[in-house]
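1. No sequence on hand, only this structure:
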């Protein structure tokens, strides 16, 4: 019998074609949503490989139900959805898709910064709704980006790529990171200093025990009233209740987020009632070429892992 690969969400045929000859492929056929947990549990006991999405929680219970599992390959650079301790205990390797999405996510980060600063989504809605009647001196005025100060929290590959884009806008770049970096064009700052000085604060930090909720009421209170908070890292790093109050009460000027504590973002989330809040559906890496490269990395890792060869991009 061929080893079985279970895929938790429908992928294009070209992404999995190279695996079909050697492996049995079972795949949840919904492209828009990942398989429900109970559906994954029906198959996990037979699976040699699990090809999963960031939205699927691969926890200890799942590893315990998977005696044949050799590898979990995550279609994301992040892996906070996977219990790595349980993976190690059960001898299961975990892989992700780093580097390939760096430039695409940096593009989205800067695009969201610009859209938030210049109220692009709000302005676009006035055209579609017929509210646009004439040019007005202060109509839909936003915050200038050129020459502003950008504070980046979480200076990894994506942060460095954003820095390169900021150069073209003559921005002063501050950064806060767990470890200091030797970077040209960016200056290290303690978190409080970064928050106080930045016109734009860009969150790119991974979600860990240390970063969970790191931007809360106190931190938002340190920011300028004209500042914008942008989050393209992980949703849990920002206290959304505190952010709502800061936006509602004028503590900060605006926010743009591509990631949230709960995804999809519930329609009753109060942030969605605010005109100074721009929300995107977690599309940081959603360049067509980039997503296909990510899938190819997953497929290669699964194939090499099941063949007992050295595997690239191992998390554990």
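-> Looks like it came in fine. All values derive from a computational prediction rather than experimental measurement.
2. From now on I want contacts and neighbour counts done on CA atoms only, so please keep to that.
-> Will do.
3. ok, now which ones touch the residue positioned nearest the centre of the chain?
-> Nearest to the mean C-alpha position of the chain, counting by C-alpha atoms, centre = their mean, stands residue 233 at 4.7 Å. With contacts defined as C-alpha atoms under 8 Å, 6 or more residues apart in numbering, the neighbours of residue 233 are 203-207, 259.
4. Closest one to residue 97 out of the residues you listed, please.
-> The nearest member of the contacts of residue 233 to residue 97, counting by C-alpha to C-alpha, is residue 206 at 14.4 Å.
5. Need the three-state assignment for the closest one.
-> At residue 206, secondary structure determined by DSSP: H, G, I helix; E, B strand; the rest coil is coil.
6. Hmm, it is touching residue 154, no?
-> Yes: with contacts defined as C-alpha atoms under 8 Å, residue 206 counts as touching residue 154 at a distance of 7.4 Å.
7. what's the overlap in contacts for the two?
-> With contacts defined as C-alpha under 8 Å, 6+ apart, no residue is shared by residue 206 and residue 154.
8. okay, the contacts of residue 233 in JSON lines with neighbour count and distance to residue 275 next?
-> Formatted as JSON lines, the contacts of residue 233 follow (neighbours: other C-alpha atoms under 10 Å; distance: C-alpha to C-alpha, whole Å):
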{"residue": "203", "neighbour count": "25", "distance to residue 275": "21"}
{"residue": "204", "neighbour count": "23", "distance to residue 275": "24"}
{"residue": "205", "neighbour count": "24", "distance to residue 275": "26"}
{"residue": "206", "neighbour count": "22", "distance to residue 275": "28"}
{"residue": "207", "neighbour count": "20", "distance to residue 275": "27"}
{"residue": "259", "neighbour count": "24", "distance to residue 275": "18"}
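9. let's bring in a second model and compare:
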């Protein structure tokens, strides 16, 4: 007798090829209009599904998991970060959680490097000036920015993405510095020509550009607090393509507005999709709508990992990308 296909509920619209493959392999319920699910929708999903496939926009908290039916055994997250899932509650209910690590490293590092280049060179300001038809032509002192060659880059979080950023920045002639929970192996540190700082405070005070690449956890919430942002020199730039909650957005906005920091490049925000309206009025900030992993190739790779995790689990094996609560 053929094995029953697991009921898989997908919370957002995924690439067509991924959805087609999921429908071939599983009993799949799709979200074709891509409207974010309400809390009531998510509760109904966990009550009925064998497998839930959420994204970063879905908060799978303890209250929702408390309503889960007996058949829910796997949450196969479409994405790397899992700060929107209550891992402890999932573990208590014997629900396995998987994610999609590794496939977004290069895309996110590319976006980070783009911001590192764009903010000091005032690229967004220049583009807005042209569109406003107010440009009067070249002059020796017009819209002067700063070169990044020779500048100190401080990387907060030296995992896959942090290392990929280091390789790019090194090629642009930047001096690489980093703070991490654990120091890199000496060979890797030498390859990246990276200087380790055990003290984040001391590193921040000496950097020209600071970029954030750590997960959002209770320990990293407002890691860049008002106090730590105040350690940065006035000519420094802050780049964040990780999670908005890691930076005290109100403090950052105040400092940028007062000229206490030179600028910022932000792809993520503390209260997404809401953006601090004062940020929107600042010229020294480049703001992007969470595009760090937004490539066709990246989304396809994410979908393939989700499928592999579900299929492996349904076949009675441990999926390759299990997330352990103790990891965060």
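-> Looks like it arrived, so ask away. A quick note: this is a predicted structure, and the numbers were derived from the prediction, not measured.
10. After superposition, what is the TM-score?
-> The TM-score (TM-score structural alignment, normalised by the length of the first structure) is 0.95; 314 aligned residues with a C-alpha RMSD of 1.4 Å.
11. picking that back up, apart from its neighbours in sequence, what residue is nearest the residue nearest to the centre of the first structure?
-> Across the structure, with C-alpha to C-alpha, 6 or more residues apart in numbering as the measure, the residue nearest residue 233 of the first structure apart from its sequence neighbours is residue 204 (4.0 Å).
12. before we move on, what about residue 225 of the first structure?
-> Leaving out its chain neighbours, the residue that sits closest to residue 225 of the first structure by C-alpha to C-alpha, 6+ apart is residue 252, at 4.3 Å.
13. Now check the second structure for the residue matching the one you found.
-> Structural alignment places residue 252 of the first structure opposite residue 261 in the second structure (criterion: TM-score structural alignment).
14. Contacts only, for that match.
-> Shown in contact with residue 261 of the second structure (C-alpha under 8 Å, 6+ apart): 232-237, 255.
15. Among those, which lie within helices?
-> Among those, the members found in helices (DSSP state H) are residue 255.
16. Quick check: the residue nearest to residue 225 of the first structure is in a strand.
-> No: remark: residue 252 of the first structure does not belong to a strand; assigned using three-state DSSP, it is coil.
17. re the thing from before, can you tell me the helix or strand for the aligned residue in the second structure for the residue nearest to the centre of the first structure?
-> Residue 233 of the first structure is assigned residue 242 in the second structure as its aligned equivalent, the criterion being TM-score structural alignment. No secondary structure element spans residue 242 of the second structure, as it lies outside all helices and strands (assigned by DSSP states H and E).
18. any idea how far residue 242 of the second structure lies from residue 265 of the second structure?
-> Using C-alpha to C-alpha, to the nearest Å, we find residue 242 of the second structure at a distance of 12 Å from residue 265 of the second structure.
19. Residue 194 of the second structure reaches residue 176, doesn't it?
-> Yes: with the criterion set as C-alpha under 8 Å, residue 194 of the second structure and residue 176 qualify as a contacting pair; they are 4.7 Å apart.
20. so can I have CSV of the contacts of residue 261 of the second structure showing distance to residue 96 of the second structure and neighbour count?
-> What follows is those, written out as CSV (distance: C-alpha to C-alpha, whole Å; neighbours: other C-alpha atoms under 10 Å):
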residue, distance to residue 96 of the second structure, neighbour count
232, 41, 23
233, 45, 17
234, 46, 15
235, 46, 15
236, 42, 22
237, 40, 24
255, 42, 18
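21. Test my guess that residue 35 of the first structure contacts residue 8.
-> Yes: Residue 35 of the first structure is within contact range of residue 8, at 5.3 Å (criterion: C-alpha under 8 Å).
22. Quick check: neighbours shared by the two?
-> With contacts taken as C-alpha under 8 Å, 6+ apart, the residues that reach both residue 35 of the first structure and residue 8 are residue 28.
23. These two: who's more crowded?
-> residue 8 (25 against 22; other C-alpha atoms under 10 Å).
24. Tell me which residue of the second structure matches up with that one.
-> Residue correspondence to the second structure (TM-score structural alignment): residue 8 of the first structure is matched to residue 11.
25. Could I get the contacting residues of its match?
-> When contacts are taken as C-alpha under 8 Å, 6+ apart, residue 11 of the second structure is in contact with 30-31, 34, 36-37, 52-55, 58.
26. any idea how far residue 269 of the second structure is from the aligned partner of residue 269 of the first structure in the second structure?
-> Counting by TM-score structural alignment, residue 269 of the first structure lines up with residue 277 in the second structure. Relative to residue 269 of the second structure, residue 277 of the second structure is positioned 12 Å away (C-alpha to C-alpha).
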